[in-house]
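In: No letters, just coordinates:
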């Protein structure tokens, strides 16, 4: 249903032309990267300050209008679709780096700053922000989905790198969570509560982030393995041996084929590991040698070292382009994307079972993963409108999640819940779902914050 006239008038008076009910803007903010679909929102707003976000929320709360946060629109589980109608709040005009505190290795930013823009701003400081999900996502969106990526094995996820937040609640109240101190024992961890809440509890308007020193030496390479099992077992052995990887990524033969076609690379069409080492020249040299010896034991060969910054950038650009590259294997297809995470000891079996399941359903589903922390993905390619194929892909995704839970893993390592993983939440959390629902009801009693997401009963 349309935004109530009183709310529409109040928002237009507050924002002027930064409030829009135009179909073109609504459709632009009603798209999904994957197979998830919903009607476009009823309106779009573009705030430029925390005060405006607060005023928008107060209006929407008073008139019971749903509000959905929006960043770069790159999430994969339909997080920002307006399934219950309402207003999409596009945060990308709040894009200022507010303060760099190099001596504290911290930075404060608005939520519309992207990770690439932040690191460009930090170039002269000798510091960088390491969380790298691939897409040039907004930092507010990355915090909201508790994102991670290729560097998580060394630098952690958004959970580990967000120190404090400013958040606007459903009724317009503004709160601050966390501190700039290295640690605190004071009260509930509200920062941790909002990191990963996917906009269901409030709108993030400012983030204080942990920074890291740029490494003195970087080495990266890609190497081929004879089988899927050999590549994944090499990952497990590498982590267990204590070699300090900065990144260790797995791609299967289908993904390697996709890279060759899409990026013009010349990988063998077999499983590969992509690796990176950071540190001093001496430590990097030692780590490279140790990994090379270990990889050789598992049949690794054809090491292709990226020796210049440009070559390293090209290597990781190829990996980050995996989603588009794999879609191109089947022109016109969309995807059901999985991202389970399991304890490292169960990684080889989980990957093997997933590959067998995909083959058994007759699907094309290239696999890639940040396997250094047990997280891997399958991109199950389906044609829009083919309900039988979609059902098969969902069966495979469901069984992957079930196997992850059976060994103490999770239904999503980094993509978040959104629409896609919502039916699986009770299987992972059991009665704890009731606790989450109580928190949601306490902070958002009118259920206007991104309704229809995450919790299976509360929305």
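Out: Right, received. Where do you want to start? No experiment lies behind these values; they were computed from the predicted model shown. Numbering: from 1, shown residues only.

In: okay, CA-based contacts and neighbour counts for the rest of this
Out: OK.

In: Once you drop chain neighbours, what's closest to residue 446?
Out: residue 64 (6.7 Å; C-alpha to C-alpha, 6 or more residues apart in numbering).

In: ok, now residue 405?
Out: residue 428 (6.6 Å).

In: Can you give the distance of stretch 239-246 from its chain's centre?
Out: Remark: stretch 239-246 is offset 23 Å from the chain centroid, using C-alpha atoms, centre = their mean, to the nearest Å.

In: and the end-to-end length of that stretch?
Out: Chord length of stretch 239-246, first to last residue, is 11 Å (C-alpha to C-alpha, to the nearest Å).

In: One more: stretch 99-116?
Out: 17 Å.

In: Then stretch 409-419?
Out: 20 Å.

In: can you list the residues that contact that stretch?
Out: Contact partners of stretch 409-419, identified using C-alpha atoms under 8 Å, 6 or more residues apart in numbering, comprise 36, 75-80, 145-149, 196, 198, 338-343, 375, 401-402, 404-405, 421, 424-425, 428, 452-454.

In: quick revisit: got a list of what the residue nearest to residue 405 touches?
Out: Contacts for residue 428 (C-alpha under 8 Å, 6+ apart) come out as 405, 410-411.

In: The structure to be compared is supplied as follows:
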């Protein structure tokens, strides 16, 4: 197996100087929306990964596809890197300007371009966040279900092929993006896909750009599938004597075909951390947090079946949250687990790994990985979208402690190797970025990565689109 590349190699790649002529062209085109202020550059050289700040040379704030095309055309003319920026919530170093260049910030691009409720589709600018979208379309009786936890931008979610808590029922961004507007490495604007539910017309360029992590182009608009708001929604929690019991319950639910909308695992540590932050008073044991969507009768039937299966496997204290307020409180606590862990361990940074395995192998990988984490002595917690075999193991390391960081990376490496050996993936939803470049070869093979590299160079011959991510060129 190939170990992840060391930070020094990843972060100390030669930077490409931003020519004065390029900066002058950006300032002429964008005026005050082009910034070289240190604070602005540092903000755009930081995400939620454990890597240090690696700032771009300049930041351009774009309001439209035309703005993005102009910025990329200037970068292409001078062969300087372009790094797309949405909300800064990525976890694998996607935003770090490892070779310098221009950060293209699309966070101001927040327009709902076109809502077609009769077709269950919507087109949005890339800076629209999932929470904003659902607020603005609520009166239509529709919603967008992909929920990665963070209030990420939809352009960024498409770029990383995000999924999240609802994926077990509604799928991931791969299944729910119908079309894109993309600025290519030359500054050309192209459109992929249509609003039709299917097409056999040529190469599937939409799927090529979904998950490309900004290495092939800058996504500026996204056309998405929407879903009717369910008639009834109910959430429930159930505590278990062990992670094994909770996971085996999940496996049985999946195998008998219960159409559960969400099925989230929190280990004892995660429950303790969210209790401290959100004052929930939950029993500090492994817990499943579940949600059911459908008709009143369907939700009731699903819940009764789940309760029966959970009870057979040691599940206790099955509690309901039927009001919107109660459900929101539970899910808000789950989504804050990342920050709750750091708050409970002051001065720490999170080294987190997400893997996804076939559901039948989930208990196997979790049992071994938890045993290793316990033996390490590092604080850690587990949360997971276990309904589809995806989970996150987060180690909390002291800021600047190289030994703890190395230990966390070693444990993370072992867990990813285990996932790949079980016919799973090194990343279920975070993406490769910087952090998992070495694992991509292990998972896909050298030949497949070489083919990816060929596609990259065909579309981006000067390697200006988010260079140094996914694989080296």
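Out: Thanks, I have the structure now. Fair warning: this is a prediction, and the values are worked out from it, not measured in the lab.

In: The counterpart of the residue nearest to residue 446 of the first structure in the second structure - how many residues pack around it?
Out: The equivalent of residue 64 of the first structure in the second structure is residue 79 (alignment by TM-score structural alignment). For residue 79 of the second structure, the neighbour count with other C-alpha atoms under 10 Å is 22.

In: Quick check: the gap between residue 79 of the second structure and residue 189 of the second structure.
Out: Distance of residue 79 of the second structure to residue 189 of the second structure, given as C-alpha to C-alpha: 18 Å.

In: Next: residue 85 of the second structure.
Out: Distance from residue 85 of the second structure to residue 189 of the second structure, by C-alpha to C-alpha: 18 Å.

In: The two: who's more crowded?
Out: residue 85 (29 against 18).

In: Relative to residue 62 of the second structure, how far out is that one?
Out: Using C-alpha to C-alpha, we find residue 85 of the second structure at a distance of 10 Å from residue 62 of the second structure.

In: so what's in contact with the two at the same time?
Out: Taking C-alpha under 8 Å, 6+ apart as the criterion, residue 85 of the second structure and residue 62 both touch 104-107.

In: rewinding a little: per the alignment, the residue nearest to residue 405 of the first structure corresponds to what in the second structure?
Out: Using TM-score structural alignment, residue 428 of the first structure pairs with residue 443 in the second structure.

In: What of residue 284 of the first structure?
Out: Superposed on the second structure with TM-score structural alignment, residue 284 of the first structure falls opposite residue 299.

In: Secondary structure element holding that match?
Out: According to DSSP states H and E, residue 299 of the second structure maps onto helix 296-312.

In: Measure the mean distance from that helix to the first structure post-superposition.
Out: In the superposition with the first structure, the average deviation recorded for helix 296-312 of the second structure is 0.5 Å (mean C-alpha distance after the TM-score superposition for the first structure).

In: so what does that helix touch, helix or strand wise?
Out: Identification of packing neighbours for helix 296-312 of the second structure by 3 or more C-alpha pairs under 8 Å, 6 or more residues apart in numbering; DSSP states H and E yields strand 232-239, helix 243-255, strand 287-294.

In: so which of these is the most packed in?
Out: Across these, averaging neighbours per residue (mean count of other C-alpha atoms under 10 Å) puts strand 287-294 on top, at a mean of 24.

In: Give me the helices and strands touching that strand, please.
Out: By 3+ C-alpha pairs under 8 Å, 6+ apart, strand 287-294 of the second structure packs against strand 232-239, strand 262-266, helix 296-312.

In: what ranges do the helices span in the stretch 351-473 of the second structure?
Out: Assigned by DSSP state H, counting those that start in this stretch, the helices in the stretch 351-473 of the second structure fall at 362-376, 402-421, 437-444, 446-459.

In: Any chance of a markdown table for those, columns distance to residue 332 of the second structure?
Out: Output for the helices of the stretch 351-473 of the second structure, formatted as a markdown table (distance: least, C-alpha to C-alpha, whole Å):
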| stretch | distance to residue 332 of the second structure |
| --- | --- |
| helix 362-376 | 25 |
| helix 402-421 | 27 |
| helix 437-444 | 32 |
| helix 446-459 | 38 |
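
In: Of those helices, which is nearest residue 185 of the second structure?
Out: helix 446-459 (6.9 Å; C-alpha to C-alpha).

In: ok and the closest one relative to helix 437-444, angle-wise?
Out: 120 degrees (axes from the mean of the first three to the mean of the last three C-alpha atoms, to 10 degrees).

In: what's the spacing between helix 446-459 of the second structure and its chain's center?
Out: With C-alpha atoms, centre = their mean, you get 23 Å for helix 446-459 of the second structure.

In: residue nearest the centroid of the first structure?
Out: Central residue of the first structure (C-alpha atoms, centre = their mean): residue 147, 3.7 Å from the mean position.
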